[in-house]
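Visitor: coordinates only, no sequence provided:
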């Protein structure tokens, strides 16, 4: 983790210890996609509607164009949305082990150039303008779309903590832990928060920075859903879902020496490694939220930051 947050590493370590002692975390990456959403502006709505109704017929032609641009990107779908006299086209791709932001931008640009050349598809007298991104893809922004559909890798992690481990490692009780969770979950709803997590953004930012990811994507990638439930035997069930981790293990800053070394250390290189990295992040985000909520309900949250905060004289260093 690359971080200046004093208590982060210690808290994540405590949560990870509790999860490990309980038998470990289960993780599953269920989907991967990257989107780009250009916008076409027409003179009037009828022309926009006709374009939106017609464009899906050319999906295979556009897939051919995409293959000529990239051997890694696969065009999955095109979804038009008519807003007045404009059409926003959401191009959805799979991108393998790359985050694929630049890759899909290039693919979408060339696909749109092909569209603009088709006189039977786009009437030059009706089309007024074209922009490569109309701001509906959710790029580097938290949105309801980020929560429900994701943009990147959708991953879930879960674990079951026995009562004894909750008491011994997290210094609280299952009742206090779940009570605190319900309070912060209802508070998130009242505050209009997208999703409900205690601290997932800290893990996403720290690991993104350390492994050469696009730091701006922390905004959309840290949207998530943390869930706590009591189990029938007196323990706690916990899960963390991060629906849109926009990350990769090739491209971007992942080739830099220090970042590459850390990816190799975690076994996150080679085919399928982006999924593994997403699962690692989800597991640690789950561990951190468990520790953070435990610290809050047990009354240790402030004292931990006072003891570990880096701005304090004699603070314990974290790396």
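Guide: All right, it came through fine. Here the structure is a predicted model, which is why all the values come from computation and not from measurement.

Visitor: going forward, measure contacts and count neighbours with C-alpha atoms only.
Guide: Fine.

Visitor: mind listing the strands for the stretch 1-150 of the chain?
Guide: Ranges of strands in the stretch 1-150 of the chain, per DSSP state E, counting those that start in this stretch, are 26-36, 39-42, 74-83, 86-94, 127-131.

Visitor: among these, which comes closest to residue 300?
Guide: Proximity to residue 300 (Cα to Cα) singles out strand 26-36 among these, at 28.0 Å.

Visitor: distance from that closest one to the middle of the chain?
Guide: Counting by Cα atoms, centre = their mean, to the nearest Å, strand 26-36 is centred 9 Å from the centre of its parent chain.

Visitor: same question for stretch 256-273.
Guide: Distance, stretch centre to chain centre, for stretch 256-273: 19 Å (Cα atoms, centre = their mean).

Visitor: could you tell me the end-to-end distance of that stretch?
Guide: 17 Å (Cα to Cα, to the nearest Å).

Visitor: second structure for comparison follows:
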């Protein structure tokens, strides 16, 4: 397992990509930023489930680059992290990294719930385009 990459989460990179595009991050940084270990542990005698994600290398910024684009800048403003924090250097980027991790946690929980309930395959079969003729031939 030493040096292993990936395989410890359901789909962190999908969520990271979405948040990155929405907030003007460099999408090429998805590779490092998607390092994620999702843990699920039964607690309180099996009555509750503790779910966590560990993401040690999220690379984000709130100044410059794509953060200056209108839609991405508006998204950062909505999150309250646009630009540099004058009182605490780097705190806006740290907060944005927390937003990324929280979104990944929500996505992981949602996907794993769908898998556990047997809904993922059912929904894919219902809405899957492969059962429709998309060849254009009639």
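Guide: That came through fine. Model, not experiment: these values are computed from the prediction.

Visitor: residues touching residue 30 of the second structure, list them.
Guide: Neighbour list for residue 30 of the second structure: 13, 16-17, 20 [criterion: Cα atoms under 8 Å, 6 or more residues apart in numbering].

Visitor: which residue lines up with it in the first structure?
Guide: By TM-score structural alignment, residue 30 of the second structure lines up with residue 218 in the first structure.

Visitor: give me the element residue 49 of the second structure is part of.
Guide: Element membership for residue 49 of the second structure (DSSP states H and E) is strand 48-54.

Visitor: equivalent range in the first structure for the helix or strand following that strand?
Guide: For strand 48-54 of the second structure, the succeeding helix or strand toward the C-terminus, using DSSP H and E, is helix 70-79. Mapping helix 70-79 of the second structure onto the first structure (TM-score structural alignment) gives residues 257-266.

Visitor: which parts of that stretch are buried?
Guide: For stretch 257-266 of the first structure, a neighbour-count test (16 or more other Cα atoms under 10 Å) marks 259-263 as buried.

Visitor: let me have these in CSV, extended by distance to residue 231 of the first structure.
Guide: Listed next are those as CSV, based on distance: Cα to Cα, whole Å:
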residue, distance to residue 231 of the first structure
259, 40
260, 40
261, 40
262, 36
263, 36
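
Visitor: how about the strands of the stretch 151-300 of the first structure, start to end?
Guide: Ranges of strands in the stretch 151-300 of the first structure, per DSSP E, counting those that start in this stretch, are 152-161, 225-230, 236-245.

Visitor: how about residues contacting the shortest one?
Guide: Residues outside strand 225-230 of the first structure that contact it (Cα under 8 Å, 6+ apart) are 174-175, 178, 181, 195-198, 236-242, 286, 289.

Visitor: go on, stretch 49-57 of the second structure?
Guide: Residues from elsewhere that reach stretch 49-57 of the second structure (Cα under 8 Å, 6+ apart): 32-43, 101, 104-105, 109.

Visitor: select from those the one having the most neighbours.
Guide: residue 104 (28 neighbours; other Cα atoms under 10 Å).

Visitor: aligned partner of that one in the first structure?
Guide: Looks like residue 104 of the second structure aligns to residue 285 there (TM-score structural alignment).

Visitor: that match reaches residue 205, doesn't it?
Guide: No - the pair residue 285 of the first structure / residue 205 is not scored as a contact, 10.7 Å apart, by Cα atoms under 8 Å.

Visitor: quick check: buried residues in the longest helix along the second structure?
Guide: Taking DSSP state H as the criterion, the second structure has its longest helix at helix 91-116. By neighbour count with 16+ other Cα under 10 Å, helix 91-116 of the second structure contains the buried residues 92-97, 100-101, 103-109, 111-112.

Visitor: after it, heading C-terminal, what element do we hit next?
Guide: Once the chain leaves helix 91-116 of the second structure, the next helix or strand it forms, by DSSP H and E, is helix 119-127.

Visitor: still on that earlier bit, looking at the contacts of residue 30 of the second structure, which one is closest to residue 118 of the second structure?
Guide: Set against residue 118 of the second structure, the nearest of those by Cα to Cα is residue 13 (22.5 Å).

Visitor: count of neighbours near the closest one?
Guide: Every residue meeting other Cα under 10 Å relative to residue 13 of the second structure is counted, giving 19.
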